[in-house]
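1. Predicted model and sequence below, questions to follow.
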Amino acid sequence: MLHNPSPLLTVDLEGSTTVETDIEAASERYIGGRGLATKLAHDRIPFDADPLGPENRLIFTTGPMQTATMSFTGRMNCTAVSPLTDGLVSSNAGGFMSRNFADTGYGAIEFTGRADELTIVHVTDEGVEFEAVPDLEGATVPETAAYLESEHGIESDKTAIIGPAGENGVRFASIMTTEERAFGRGGLGAVMGSKNVKALTVEGDSRLELEIPATQMEIHREAATDDHIMKRQGTVAVMDLANEMDGLPSYYFSEQSFEGVEGINGDAVERKKYKKGTCSSCAFACKLPTRDEERGVETEGPEFEVAMAFGSNSGVDDIVDVMISNELCDRYGLDSISAGNTIAAYLDSEDEFGNTDLIHDLVEKIAYREGIGDTLAEGIARAHEELGVGNWSVKGMDFAAHEGRVLHGQALSYAVANRGADHMYATFYSVEYPLVEASEAMEPIGMDGKAERLIERENLMALNDSGIVCKFSRDYMNEERYEALFGADFEELLEVGAQTVTLERHFNNQRGFDDSDDVLPYEIPELDRGIEEYYELRGWNDGVVPDEALPDDPLAA
């Protein structure tokens, strides 16, 4: 099976020391990326670790496809115990860092402990340097990127940076790479901040040369020549469809359609797009560099989730206002989905929907934990009672844009996902809108067959995250191509995904998670039946992984 056999670099921040570890046995089993990081986290992070304590580990991983030149492979993974969900979370970022990371010769880099002062960690194939940067305390992501380029000649595509939100322990702080791409969901920026690490830089010339089958070039050519709407509008292309289905969360989830949708939909974004945007080696180019010269804003996006959170869910119908919110989140290092939804909760509590000046002010207040921003920085699950609004989250993670009240399989996914109410864990929405071929589609209403299909999709998405292959490759990948690329039977590959999901669930079980956490804040017909079927098919007891269901340990003697 294709895998990344490169070693693990452990960076002990307390002692400013490093250790290399051979992890090929784990890589061979879990391929790389999320699968490998989940195995490392499961074995190396204490089950009772404080997410913001020194015993938590922040693990960056790449995969074997980052040695390829195929489209859809410009991504990498980061894993830790989340300060937002209190469970294990893996976050996936695009951009241009992944191949620069692979150039160091490492398949994984983990941070443990805490540095005495604010530090940048420079990793190359020749060694590791610890640079104390107390003067960068409170610096924004662009300010830090500018420092690295001016003082060290290190471009932003070789960096992972936190803004003031990460330093201040905002529970949904992101880690930014290439300035505008984010390890977004789950608050991993706060974990990096808790370790007093302002930035990680990666450089070298030691990338492995793995033999990738010629199938990669077929996929690359199709990605380059296909006239796909996402090339023009990104994920926000689905907004009109969601609105027509009564499935666009609006006004802090109190409504399911938005009268101002035309001001924030795909057409509105496309009018502000001024050039193509892509990730490393990807010809699909679905990113959205946008700007508005009149108001002096330039950003990347917004994508659908952000246009929902800072748009319809906040009562805002002007795409430029959403672009400003998006840019502010990138600047301060915030997950733009959670930031927008949490601000929407505050707007609901104050009857201030549509107040864009307030919204933009709140983004900065959250990043610096000033005034009400200190409360909002805790996220919806911890702040909703003080605000007097409903708790629109699962396992502490607030909802993505794809509306479970009309997409029942997506609702089931939100309920049982180890990561909480996140749309990318299974991307079940794609088969219910549908965004796939008719033969792959399912009726959005109802639970029949949904549990079995959800497991298939969770396993496939975990496989993609281990490879690492972008989830938007769905129109270009099939069983034969997975088998050709990874050199294994498709069912064997899906088992890698299944083992990854199982290890995540087992880790969370040891932290106290069970079926009482697999709940939604709204009613769905037969949801309980779907959850029970899901447990039965997974072999879990009331949402808990029994010992006999754990995968055998490839690292055992």
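-> Yep, it's here.
2. switch to C-alpha atoms for all contacts and neighbour counts from now on
-> OK.
3. And residue 531, how close does it get to residue 499?
-> Using Cα to Cα, to the nearest Å, residue 531 is found at 19 Å from residue 499.
4. Ok, residue 19 next?
-> Residue 19 is 27 Å from residue 499, by Cα to Cα.
5. more neighbours, the two?
-> Per other Cα atoms under 10 Å, whichever of residue 19 and residue 499 has more neighbours is residue 499, with 23 against 10.
6. Enumerate every residue touching the residue lying closest to the more buried one once chain neighbours are set aside.
-> Excluding its sequence neighbours, the residue lying closest to residue 499 (Cα to Cα, 6 or more residues apart in numbering) is residue 551, at 6.2 Å. Contacts for residue 551 were tallied using Cα atoms under 8 Å, 6 or more residues apart in numbering; they are 499, 502, 503.
7. tell me which element residue 492 falls in.
-> Using DSSP states H and E, residue 492 sits in helix 490-510.
8. Now do that helix: everything it contacts.
-> So helix 490-510 is contacted by 29-31, 34-35, 38-39, 42, 47-48, 87-88, 418, 456, 458-463, 479-480, 482-483, 544-545, 549-551 (Cα under 8 Å, 6+ apart).
9. Helices - which of these land there?
-> Residues of the contacts of helix 490-510 located in helices (DSSP state H): 29-30, 34-35, 38-39, 42, 456, 458-463, 479-480, 482-483.
10. Which secondary structure state does the residue nearest the centre of the chain sit in?
-> Nearest to the mean C-alpha position of the chain, counting by Cα atoms, centre = their mean, stands residue 91 at 3.5 Å. Assigned with DSSP: H, G, I helix; E, B strand; the rest coil, residue 91 falls in the strand class.
11. Next up, the contacts around it.
-> By Cα under 8 Å, 6+ apart, residue 91 lies in contact with 77, 78, 79, 183, 184, 185, 186, 188.
12. Included below, for side-by-side comparison, is a second structure:
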Amino acid sequence: MRHAQGPLLTIDLTDRTVSTEPVDDRLAEYIGGRGLNTRLAYDRIPFDVDPLGPENRLFLSTGPMQYSRTSYTGRMAATTVSPLTNGLLSSNAGGFLSRNFTGAGYGAVELVGESDELLAVHVREADGDGDPGVEFEAVPELREATVPAVSDRFAESHGLEAEHVACIGPAGENGVRFASVMVSDSRAFGRGGLGAVFGAKNLKAITFDGDAASDVDIEWPDDAGDVHREAATSDSIMKRQGTSSVTELANEVDALPSYYFSETSFEGASGISGDRVEEKKYRKGTCSQCAFACKLPTRDEDRGIETEGPEFETVMAFGSNAGVDDIVDVMQANELCDTLGMDTISCGDVVSMFLESEDEFGNAELVHSLVEQIAYREGVGDKLAEGVHRAHEEFGAADWTVKGMPFSGHDGRTLNGQGLGFATANRGADHMYGEFYPYEYPLVGKDEALDPSGLEGKPPKLVAKENRNAVLDSAVVCKFSRGTVTDGRLAALLDADYEDLLALGGRIVELERAFNNARGFDRTDDTLPYDIEGFEEALSAYYEIRGWNDDGTVPGYDEGRVAGVADD
């Protein structure tokens, strides 16, 4: 099986020391990316760790596909214990950092400890004598610097453009529980608060540079060229509108969360639709090596706003869910989150929650003010920075989260299989973990489409999707490759039997679940704030397919006997 290359680089921020160790056996078994990170986290992070304490660790890695030149591979993975959900969380980000990471020559990087002053860490490929080439730089002048300001600083002082930098903005330093680690300025390791983990460690940025990847010789099958060619020639609407292209479809089928989830359609949807986004797009945008080019550089000259996006989830969170019907207002909220370093979904949802409590839906000026208050923990922003789950009672609002993570779009009250996927996902209410919604809109062919109503027959499909996505996140391959990176092509690219890959994906999901079980998670956390007919029966069927206990725990998790985990 093809897998990532290189040793594990451990960076101790407390002592400012580094060490390397081989992880060839782990790479051979888990490919790289999310799979490798999950196994390393299971082995090395204490189950009772404080997410914002020095014993929490954060892992960064890529997979074998980042050594190729094919499309959908400009991504990398990050894993830690989330300060938002309190469980193990993996995230991945696009942009251009992944190949600079492989250039440094490491299979994974582990961050541990915490610095006594604000630091940047610069990672270069090892020299001929084996020196890891890691530089620790105190950067007190970057205290509460925005993401673009950090990139500008390292471009000027080190010749490292934004494509080399992973950093946090003020939100991460201020412990906003949904702060992101930003890469290439506008791409995010989002959802679970990885930026707050950086901030707790007093790590402002980490950069990567080198040419070690040129020494990795992997022979790729013809499928890699076929994938790249089809990405280049595709006429997908996503090339013009990104994921915002689904906005009006979601609205038409009553799957667009609106007015802090009180409704499932929005009368102002046309004002925040994919067409409106396309009107503001001024050039193509992409990730490293990708010919699909679905990114959205947008600008509004009248308001002086320039950003990347918004994608559908941001349109939902800062548009329909906030009662805002002007795409430029959503663009401004998107740009503020990128600049300050926050997840747009979690931020938009908690802002929408506050708007409901104040009867201020549609007040875009207040939305933008709240985003800044949250990032700096000023005024009411200090409480909102804790996220929906921790703040909802104070504002008399419903808790629209699963496992503490606020909901993304593709409403499960209409798309019932996606609703089940929100509940089972180890990350929480995240649409990309099981990614069931394409079958229920549908966004796939008639032969794959499913009736959105009900859950009959859906648990096996959900298990297979979660397993496949775990493999994609380990490879690391963009999920927008749907329809191009077929099952057969994925198997060929990774030089593995497809069923074996699905089994590996299942082990990764199970390791995440076992880690969370050890932190107290069980069936009571696989819940929804709304009813779906047959939900409890479907949830039990899901557990049975996975071979788990009916209480949502993995057999043997409390005795270290979890399947696929050996005492070695």
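-> Arrived safely. Please read all numbers here as calculations on a predicted model, not as lab measurements.
13. care to give me the TM-score?
-> With the length set by TM-score structural alignment, normalised by the length of structure 1, the two chains reach a TM-score of 0.99; 556 aligned residues with a Cα RMSD of 0.9 Å.
14. Can you tell me the closest non-neighbouring residue to the aligned residue in structure 2 for residue 411 of structure 1?
-> In structure 2, residue 411 of structure 1 lines up with residue 419, judged by TM-score structural alignment. Spatial nearest neighbour of residue 419 of structure 2, excluding adjacent residues (Cα to Cα, 6+ apart): residue 412 at 3.8 Å.
15. Where does the helix or strand that the helix holding residue 492 of structure 1 is followed by end up in structure 2?
-> Toward the C-terminal end, the helix or strand that comes next after helix 490-510 of structure 1 (DSSP H and E) is helix 527-538. Using TM-score structural alignment, helix 527-538 of structure 1 corresponds to residues 535-546 of structure 2.
16. What count of nearby residues applies to the aligned partner of residue 262 of structure 2 in structure 1?
-> Using TM-score structural alignment, the equivalent of residue 262 of structure 2 in structure 1 is residue 254. Neighbourhood size, residue 254 of structure 1 [other Cα under 10 Å]: 11.
17. swap in residue 133 of structure 2?
-> Count around residue 133 of structure 2 with other Cα under 10 Å applied: 14.
18. residues touching it, list them.
-> Residue 133 of structure 2 neighbours (Cα under 8 Å, 6+ apart): 123, 124, 125, 126, 127.
19. from those residues, which single one is nearest residue 350 of structure 2?
-> Among the contacts of residue 133 of structure 2, residue 123 lies closest to residue 350 of structure 2 (Cα to Cα), at 35.8 Å.
20. three-state assignment of the closest one?
-> strand.
21. Return the residue of structure 1 aligned against it.
-> Aligned partner of residue 123 of structure 2 by TM-score structural alignment: residue 123.
22. Which secondary structure state does the nearest residue to its match once chain neighbours are set aside sit in?
-> Once flanking residues are discounted, residue 123 of structure 1 sits nearest to residue 202: 5.0 Å by Cα to Cα, 6+ apart. Here residue 202 of structure 1 is strand, with the state taken from three-state DSSP.
23. Show me what residue 202 of structure 1 lines up with in structure 2.
-> In structure 2, residue 202 of structure 1 lands on residue 208 (TM-score structural alignment).
24. What lines up with residue 7 of structure 1 in structure 2?
-> Taking TM-score structural alignment, residue 7 of structure 1 has residue 7 as its aligned residue in structure 2.
25. residues touching its match, list them.
-> Listed by Cα under 8 Å, 6+ apart, the contact set of residue 7 of structure 2 reads 20, 21, 22, 23, 24, 105, 106, 107, 108.
26. Mind doing that once more with 10 Å?
-> By Cα atoms under 10 Å, 6 or more residues apart in numbering, the contact set of residue 7 of structure 2 is 19, 20, 21, 22, 23, 24, 27, 105, 106, 107, 108, 109.
27. Next, give me the two most distant ones among those residues.
-> Taking Cα to Cα as the measure, the contacts of residue 7 of structure 2 have their most distant pair in 19 and 27, spaced 18.1 Å apart.
28. sorry, back to before: can you state the residues of structure 2 onto which the helix holding residue 492 of structure 1 aligns?
-> By TM-score structural alignment, helix 490-510 of structure 1 lines up with residues 498-518 in structure 2.
29. how close does the matching stretch sit to structure 1?
-> With mean Cα distance after the TM-score superposition for structure 1, stretch 498-518 of structure 2 departs from structure 1 by a mean of 0.4 Å once superposed.
30. from the chain's centre, how far out does that stretch sit?
-> Stretch 498-518 of structure 2 sits 18 Å away from the centroid of its parent chain (Cα atoms, centre = their mean, to the nearest Å).
31. and what of stretch 225-245 of structure 2?
-> Stretch 225-245 of structure 2 has its C-alpha centroid displaced from the chain centroid by 21 Å (Cα atoms, centre = their mean).
32. ditto for stretch 457-471 of structure 2
-> On Cα atoms, centre = their mean, the centre of stretch 457-471 of structure 2 falls 18 Å from the chain's centre.
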